[in-house]
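Novice: Predicted model and sequence below, questions to follow.
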Amino acid sequence: MCYIEVTADGSVSQGVDAAAYQRALSGQSRLFAVWPGSYRSDLFAIDDLDQYARGMGWVHDEASTGLAEHEHQVRWRLSESERNPTASYISVRVWLDCGCMVRDLGAFAKHMRSQQGWDIATTGGWGSSSERGGTSYSMRVRRKSLPQPA
């Protein structure tokens, strides 16, 4: 996907960031997306700027991420399947006692980095399971970013 910004004076730039979104929101520019294909590419005007910003992660979207904007109450433990507990990244199970759900690992990783300093791997697999104690989430976290268990 390629993003294009066209300013009111006709200047064209490739790549769109949060600043370009703010300019489009204020009417100083328009945003476009190019969907590349094998034989042609299609150009789309981005007309729902709020939805676009939520999709890019610039504006928090509680409905799609499952995460409220608050300090999360988190419990964690080393995963039963962890084979190398001294590795840089380890598998952990996480519970959110605040009632939130993890629907978007990237959004959860941002929250946990800013709130607790966790470094969660967002490129690997993750999952969830419902159990008697609530829903738990399995993910990989940099071992040194986690607090020492009590």
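Specialist: Received, thanks.

Novice: Please make it C-alpha for all contacts and neighbour counts, starting now.
Specialist: Noted.

Novice: Give me the residues contacting the strand or helix carrying Tyr21.
Specialist: For Tyr21, the element it lies in under DSSP states H and E is helix 18-25. The contact list for helix 18-25, computed with CA atoms under 8 Å, 6 or more residues apart in numbering, reads Glu5, Ser29, Arg30, Leu31, Leu49, Ala53, Trp58.

Novice: So Tyr3 sits against Val12, correct?
Specialist: No - if you go by CA atoms under 8 Å, Tyr3 and Val12 don't touch, sitting 10.6 Å apart.

Novice: So those two - more neighbours on which side?
Specialist: Tyr3 (18 against 13; other CA atoms under 10 Å).

Novice: Distance of the more buried one relative to Leu96?
Specialist: 36 Å (CA to CA, to the nearest Å).

Novice: which residues touch Leu75?
Specialist: In this structure residue 75 is Arg, not Leu. Arg75 neighbours (CA under 8 Å, 6+ apart): Val94, Trp95, Leu96, Asp97.

Novice: Now do the contacts for the third one.
Specialist: This means Leu96. Counted by CA under 8 Å, 6+ apart, Leu96 has contacts His72, Gln73, Val74, Arg75, Thr135, Ser136.

Novice: putting a second one here so we can go through both:
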Amino acid sequence: MEPSSAAAAGKDFPYTARTTCYIEVHADGAVTHGSDHAAYERAVAGVSRLFAVWPGEWSSRLFAVDDLDEYAKAHGIKHDEERTGLKEHVHEVRWVESGHEQNPRSPYVGIDVTLVCGCAIHDLSTFAAQMKEQRGWVVATSGGWGSSSGPGGTAYSLRVRRKSLTR
């Protein structure tokens, strides 16, 4: 039985779902698991094939990862403005400490960020990487974050390592 096609599922394929398990079958028959940049490079070079197991409620399905471009965009290997909401440029941002409960001894502080440049944050990990590179910010990606819209635009509530913030 042949695996299903991940490409056929299009953008709905859960490339980054926690329950999606990746299997890499190497040219020599070795089998490994995981989804990293090196696995992508090997698959592009044709020295291995990537498969994904998408678990369902009653059974799991095996998919061939046959759209490596979508895989790379979903995993942040290639930038995807549509998926992330973020252009590849230096973001013009305004930020203030949020008025919510703040512990002055906490290494992280809550801030409200507005992207004056017109971008939107759809993917926190991508925004965190861009802010680390552009401003030295260490944005927490393991916790919750949110947004609210108003007359001044959309403000994003994030947690950032206090010592990394600079005015």
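Specialist: That came in fine, so what should we check first? From a predicted model like this one, the values you see are computed outputs, not experimental measurements.

Novice: Quick check: chain neighbours aside, which residue is closest to Ser149 of the second structure?
Specialist: Counting by CA to CA, 6 or more residues apart in numbering, Ser149 of the second structure lies nearest to Ala155, which is 6.3 Å off, once chain neighbours are set aside.

Novice: how about the nearest residue to whatever residue of the second structure lines up with Ser64 of the first structure, chain neighbours excluded?
Specialist: Matched across to the second structure, Ser64 of the first structure falls on Arg83, judged by TM-score structural alignment. Leaving aside its sequence neighbours, Arg83 of the second structure sits nearest to His122 (CA to CA, 6+ apart; 6.8 Å).

Novice: That neighbour: neighbour count?
Specialist: There are 14 residues near His122 of the second structure, going by other CA under 10 Å.

Novice: now for the helix of greatest length in the second structure, which elements pack on it?
Specialist: Across the second structure, the longest stretch assigned as helix under DSSP state H is helix 124-135. Helices and strands touching helix 124-135 of the second structure, as assessed by 3 or more CA pairs under 8 Å, 6 or more residues apart in numbering; DSSP states H and E, are absent.

Novice: which residues in the first structure does that helix align to?
Specialist: Going by TM-score structural alignment, helix 124-135 of the second structure sits over residues 105-116 in the first structure.

Novice: Mean distance between that stretch and the second structure after superposition?
Specialist: With mean CA distance after the TM-score superposition for the first structure, stretch 105-116 of the first structure departs from the second structure by a mean of 1.0 Å once superposed.

Novice: And that stretch, what's buried?
Specialist: Neighbour counts over stretch 105-116 of the first structure (16 or more other CA atoms under 10 Å) mark Leu105, Gly106, Ala107, Phe108, Ala109, Lys110, His111, Met112 as buried.

Novice: distance of the first one from Pro147 of the first structure?
Specialist: Applying CA to CA, the value for Leu105 of the first structure to Pro147 of the first structure is 20 Å.
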